[in-house]
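*Asks:* need a 3D model of the sequence below.
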Amino acid sequence: MNRIPLRAQALGARLAYALPRPLRRAIAGRPIRIDGQELALDAQLLITLQRLSGAGMVNETPEASRRKLEASERLVSGPPIEPVTVRGLVLGGVPARLYEPAGVGDDAPLLVFYHGGGWVVGSLDSHDNPCRFIAVNAHVKVLSVDYRLAPEHPFPAAVDDAVSAFRHAVAQAADLGVNPDLIAVGGDSAGGNLAAVVSHQQVLAGGPVPAFQLLFYPGTDGTTRRRSRDLFADGFFLTSDQMDWFMDHYMPEQDRRSDPRFSVLLAEDLSGMPPAYVATAGFDPLRDEGEAFADRLAASGVPVVKSRQADLIHGYINFLGVGTRFREALSEATGALRTGLALSGRKGADLNT
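*Replies:* Down below sits the predicted model:
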């Protein structure tokens, strides 16, 4: 497969998903059922195609893994979603990319987005289409943050960049053409971790606090091995061994992994955190810690929607170019973001009247 050009591989993937369902099922194999859940055919077919192509997130070194992830994302991310105006900028020394969908004004809501990739891989490019999708469907501007990656820049470099980018976005709201009271944070996996950590750090600092948290299968506790990590340790895109590889690069000192800037679930107090939509994937080793974080938020008095996409796998917001199930899941999330920001804006208006 490595000898086949990426464009041809991407075409092959789209053709596979265009086959009649019985043929797609024949390629993917018998349905997979674990823990009372059945894996979506779209997800099972993707895993089969990735195994055939050798795609994945980890390949020996961080540099090789970054190249491999960028190549694999091009196979499944789909053509760029339009109409969106995109421009690069720097906020407080942190590179970023601003997405502006057609029809939003100069007082639009903003989502500060942190990409996934275990704090080691991933980039603005790897998450370009998810940011476009969110911008268009939630009718918000999206600021994607290019935080520093480990192992070149281990913990807490990513946290420092994530917090700095959010604070500068608030301070420069007028220049960005956004409402400073309607700035949310979000991200997937390691990016979901950073978004939650930014929210918590802003609460501790006395504000400004994000208006909303959009968290996709976030990592929230690097100290405890939960049941889902054993159930889905291998064969479902993100593996247990890969989780160790990522954490060892980002936070190699195991005795420091209880730091709430890493394991935000272990923070002493989560009250005052922004309302949240916490999405998990049923076939994901991170599932249980993401849901534990949602439960902890709710117990702390934080409005939260906990949404398990029971038939999906880790990384699903990146698979927009194949099938339909992944787009459905991201569409639900963008609706939650739009609703959450609208309610936040109404609350602010009520306070000002």
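*Asks:* contacts, neighbours, all on C-alpha from now
*Replies:* Will do.
*Asks:* which residue, other than its chain neighbours, is closest to Ala64?
*Replies:* Leaving aside its sequence neighbours, Ala64 sits nearest to Val58 (C-alpha to C-alpha, 6 or more residues apart in numbering; 7.8 Å).
*Asks:* my guess is that neighbour contacts Gln242. True?
*Replies:* Yes: counting by C-alpha atoms under 8 Å, Val58 touches Gln242, with 6.8 Å between them.
*Asks:* of the two, who's got more company?
*Replies:* Using other C-alpha atoms under 10 Å as the criterion, Val58 and Gln242 rank with Val58 on top: 24 against 17.
*Asks:* let's see this one next, to set against the first:
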Amino acid sequence: MPLPLRTRVFWGLYRTFDVAPAMQQPADKVRKAADRRAKSLALPGSRFIVGRTDPRVTVRDDTATLPDGTALPIRVYRPGAAPSGERLPVVLNFHGGGWVSGNMRQSEWWASSVAAEAGVVVVSVGYRLAPEHPYPSPPEDCYAATVWVAEHAADLGVDAERLAVMGDSAGGNLAAVVAMMARDRSGPAIALQVLLYPSVDFVGDYPSEDENAHAPVLAKKDLDNVPDLYFHGTDHERGEPYASPLRGTHENLPPALIQTAQYDPLRDHGLAYAAALREAGVAARHTNYVNAVHGYISLPGVVPAARQALGEAAAEIRSALGAG
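*Replies:* Next comes the predicted model:
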């Protein structure tokens, strides 16, 4: 079955000017390429592709100051209909971009829509990026931000006892790792992990990586080059559980919703992670979206499955967190 027409048209146009994808660049050119991509998605009219902020939420920017003094930007989405003093469940969101690119803005439609549809506060985290801040900085930033949100629950108007983590692509990896860190480090308690087309293994090879080697948005060349940008230590880092969560132990992890896309090199990563969680006795729901491509939550205007995926995620979050 072919890609939807609007997806094909978008990709045909986009790749004519994105001639130097950030994840395929050498370390000294990554930031320039990533900044160029971010600017292209902020151009007038881009909202028809990437979506717009849900009008049912209020948005404010804040800063999470970590124990070592690092200041991470965060963006807080709160349903506008919720009473100002009410403590709502909270979802930490980690954006994608291969650990080397991306920003909170690319999750704007998804994060704001999840907040509105699920009746929760969503906190998007601007974690530090490789190659300037290689592994383990991104997962440590995301875990520290999660701890910070739990500790500042009263100021944020959230209920830290009803907390979930969520992320797409590299952000899905980070959400899975934060769930592991919270288990291993005695909190905070996480009720649900929402993993959207996650990367979970830097060691193994998967059929979908070759089947979709030239798919839109993410190609096998990206997957092959990212490890050299993300890891600046020895090769054994790639197999560590906080880098490749598939290689860790999965007992006592929170339930998971895992979404994947048909035309995505990472499709089989999500399938493998769902199987690993179930084998460890963890409830895991896996949905593979037909005709979808990698990055669909950032492209609701050109990937029809994005809105169906939103409905599923919001329903799972409402159920897990007891949200209204």
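*Asks:* TM-score of the superposition?
*Replies:* Superposed pair, TM-score by TM-score structural alignment, normalised by the length of structure 2: 0.89. Supporting alignment: 307 aligned residues with a C-alpha RMSD of 2.0 Å.
*Asks:* can you pull the contacts of the residue nearest to Ala64 of structure 1?
*Replies:* 64-66, 68-69, 242 (C-alpha atoms under 8 Å, 6 or more residues apart in numbering).
*Asks:* apply 10 Å and report the result again.
*Replies:* Val58 of structure 1 makes contact with 64-69, 117, 120-121, 238-239, 241-243, 245-246, according to C-alpha atoms under 10 Å, 6 or more residues apart in numbering.
*Asks:* whichever of these end up buried, select them in ChimeraX.
*Replies:* Filtering the contacts of Val58 of structure 1 down to the buried ones (16 or more other C-alpha atoms under 10 Å) takes a single ChimeraX command:
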select :65,66,68,69,117,120,121,238,239,242,243,245,246
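*Asks:* which one of the contacts of Val58 of structure 1 is nearest Arg338 of structure 1?
*Replies:* Distances from Arg338 of structure 1 to those, taken as C-alpha to C-alpha, are shortest for Gly117 (25.3 Å).
*Asks:* aligned partner of that closest one in structure 2?
*Replies:* The equivalent of Gly117 of structure 1 in structure 2 is Gly97 (alignment by TM-score structural alignment).
*Asks:* number of nearby residues for the residue lying closest to its match once chain neighbours are set aside?
*Replies:* Nearest residue to Gly97 of structure 2 in three dimensions, chain neighbours excluded: Ala170, at 6.1 Å (C-alpha to C-alpha, 6+ apart). By other C-alpha under 10 Å, the residues close to Ala170 of structure 2 number 25.
*Asks:* please apply the same query to Val194 of structure 2.
*Replies:* Residues near Val194 of structure 2, counting by other C-alpha under 10 Å, number 28.
*Asks:* helix or strand for it, which one?
*Replies:* Assigned by DSSP states H and E, Val194 of structure 2 falls within strand 192-196.
*Asks:* what is the next helix or strand after that strand packed up against?
*Replies:* Downstream of strand 192-196 of structure 2, the next assigned helix or strand under DSSP H and E is helix 207-211. Packing partners of helix 207-211 of structure 2 (3 or more C-alpha pairs under 10 Å, 6 or more residues apart in numbering; DSSP states H and E): helix 220-230, strand 256-263, helix 267-279.
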